[in-house]
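Undergrad: My questions concern the predicted model and sequence given below.
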Amino acid sequence: MSKKNKAPATPGQKLIAKNKQAHRLYEIVDKIEAGISLRGCEVKSLREGRVTLKEGYIRFKEGEAWLVGVHIAPYENTGPHDQPDPERDRRLLLHGYEITKLQAQVEQKGLTVVPVRMYFSRGKVKVEIGLGKGKNVHSKREDIKARDIQRDTARQLASYK
């Protein structure tokens, strides 16, 4: 098993991609699972793990949530006439009350909605989106310091055994 496809938290899910930048740049306050509207050749490309979530974010237009800035590489065995734009906006499948709630929090509190990870759940592609508050340099340093302390204590405990 490669590093990229570690076992997900919930059984029955196959991890496609993870946005490592999301936890580094944002303090994730809330997470929501959303479906995503895709074309067949995009799903085949996702099965090969050819997606980049790094620059992705969620935009709200006319009562719908759209995934913007996510690159899904074209599937190689598809003809040139059937390949969609790799950077196209993709509609997220959420309930109306979830969209309203997220949109209100983004507008009032100045939060951002970013994709955290993408995975297959029972054959369907799901996107875990996180409501995040931007971190400043000081809080990033605190996170690094806390991670180093945790690593050092784990090493100390392992050496005593």
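TA: Arrived safely, thanks for sending.
Undergrad: Going by C-alpha atoms from here, please, whenever you check contacts or count neighbours.
TA: Fine.
Undergrad: Please go through this structure and pick out the longest helix.
TA: For the chain, the longest helix by residue count, based on DSSP state H, is helix 137-160.
Undergrad: Show me which residues of it are buried.
TA: K140 (16 or more other CA atoms under 10 Å).
Undergrad: which residues make contact with that helix from outside it?
TA: With contacts defined as CA atoms under 8 Å, 6 or more residues apart in numbering, helix 137-160 is touched by 24-25.
Undergrad: now it, how far from the centre of its chain.
TA: Relative to its chain's centre, helix 137-160 lies at 25 Å (CA atoms, centre = their mean, to the nearest Å).
Undergrad: where along the protein do the helices fall?
TA: 20-25, 40-47, 96-109, 137-160.
Undergrad: Ok, which of the ones you listed comes nearest P84?
TA: Of all the helices of the chain, it is helix 40-47 that lies closest to P84, at 8.2 Å by CA to CA.
Undergrad: burial measure for the residue nearest to S45 when sequence neighbours are not counted, as a count.
TA: Spatial nearest neighbour of S45, excluding adjacent residues (CA to CA, 6 or more residues apart in numbering): Y75 at 5.0 Å. Y75 has 22 neighbouring residues, counting by other CA atoms under 10 Å.
Undergrad: before we go on, here's another structure to hold up against the first:
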Amino acid sequence: MSKQPQQRYAEAIVNRKARHEFEIIETFVAGIQLAGSEVKSVRLGQASLNESFAIILRNEVWLENMQITPYKHNRMEVLEAKRSRKLLLHKKEIAKLQAKVSEKGLTLVPLKAFFTPHGLLKIELAIARGKKLYDKRETLKNRENQRHLDQLRKQYS
């Protein structure tokens, strides 16, 4: 009898645009409330944090626009792919986030979703400020210069 190949699980779902579009000020880690089939989809890497954001409503933090593709073997009700999902934080953390986000120009952006060694899904949230176009160009220029310097060091080492 041959063994079936094991499915490879996703390491982490990363919001790659977030670090390009925003200046990260502070980060937090929050739990997320999901249905069982959604967890299975995230484990398979069928989730996206692109264009997602977090909001605070009635002292609760909600993650909006996180895309989780419905699990294909689910027999229960099919959930919306982009529904609002509650983030789990302590009251003090929520109060701190609310105070920071009330400042002009700051927002809550998810950076990545990852599983803990105990199998719990966590979301890394950041308090961020949007970058201007010239800031983005400057960041790219600095990154290219650093890459070039690293190549030169490697070449002459």
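TA: Ah, there it is. No experiment lies behind these values; they were computed from the predicted model shown.
Undergrad: Fetch the TM-score of the aligned pair.
TA: In this superposition the chains share a TM-score of 0.90, using TM-score structural alignment, normalised by the length of the second structure; 148 aligned residues with a CA RMSD of 1.3 Å.
Undergrad: that older thread, what does the residue nearest to S45 of the first structure align to in the second structure?
TA: Matched to the second structure by TM-score structural alignment, Y75 of the first structure sits across from Y71.
Undergrad: Does its match touch R43 like I think?
TA: No. Applying CA atoms under 8 Å, one finds Y71 of the second structure not in contact with R43, separated by 10.3 Å.
Undergrad: With adjacent residues omitted, what lies nearest to L44 of the second structure?
TA: Per CA to CA, 6+ apart, closest to L44 of the second structure is Y9, 5.1 Å.
Undergrad: got it, and K112 of the second structure?
TA: Closest to K112 of the second structure by CA to CA, 6+ apart is V14, at 4.3 Å.
Undergrad: before we move on, the earlier item: now the helices of the first structure as CSV including distance to K126 of the first structure?
TA: Shown next, in CSV, are the helices of the first structure (distance: least, CA to CA, whole Å):
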stretch, distance to K126 of the first structure
helix 20-25, 17
helix 40-47, 11
helix 96-109, 15
helix 137-160, 28
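Undergrad: hang on, the earlier thing: do you know how far the residue nearest to S45 of the first structure is from Q13 of the first structure?
TA: Applying CA to CA, to the nearest Å, the value for Y75 of the first structure to Q13 of the first structure is 22 Å.
Undergrad: give me every residue that touches the spatially most central residue of the first structure.
TA: The residue lying closest to the centre of the first structure (CA atoms, centre = their mean) is V116, at 2.4 Å. Residues in contact with V116 of the first structure (CA under 8 Å, 6+ apart) are 18-20, 22, 53, 127-130.
Undergrad: so what corresponds to I149 of the first structure in the second structure?
TA: Using TM-score structural alignment, I149 of the first structure sits opposite N145 in the second structure.
Undergrad: for the closest residue to E64 of the second structure other than its chain neighbours, what are its contacts?
TA: Nearest non-adjacent residue to E64 of the second structure, counting by CA to CA, 6+ apart: S84, 4.9 Å away. By CA under 8 Å, 6+ apart, the contact list for S84 of the second structure reads 62-66.
Undergrad: Out of these, who's the most crowded?
TA: L63 (24 neighbours).
Undergrad: wait, that one sits on R85?
TA: Yes. L63 of the second structure lies in contact with R85 (CA under 8 Å); the separation is 5.1 Å.
Undergrad: Alignment lookup: the residue nearest to the centre of the first structure to the second structure.
TA: Aligned partner of V116 of the first structure by TM-score structural alignment: L111.
Undergrad: same thing with E62 of the first structure?
TA: Under TM-score structural alignment, E62 of the first structure pairs with R58 in the second structure.
Undergrad: How many neighbouring residues does that match have?
TA: Count around R58 of the second structure with other CA under 10 Å applied: 5.
Undergrad: any idea how far it is from K91 of the second structure?
TA: Distance from R58 of the second structure to K91 of the second structure, by CA to CA: 12 Å.
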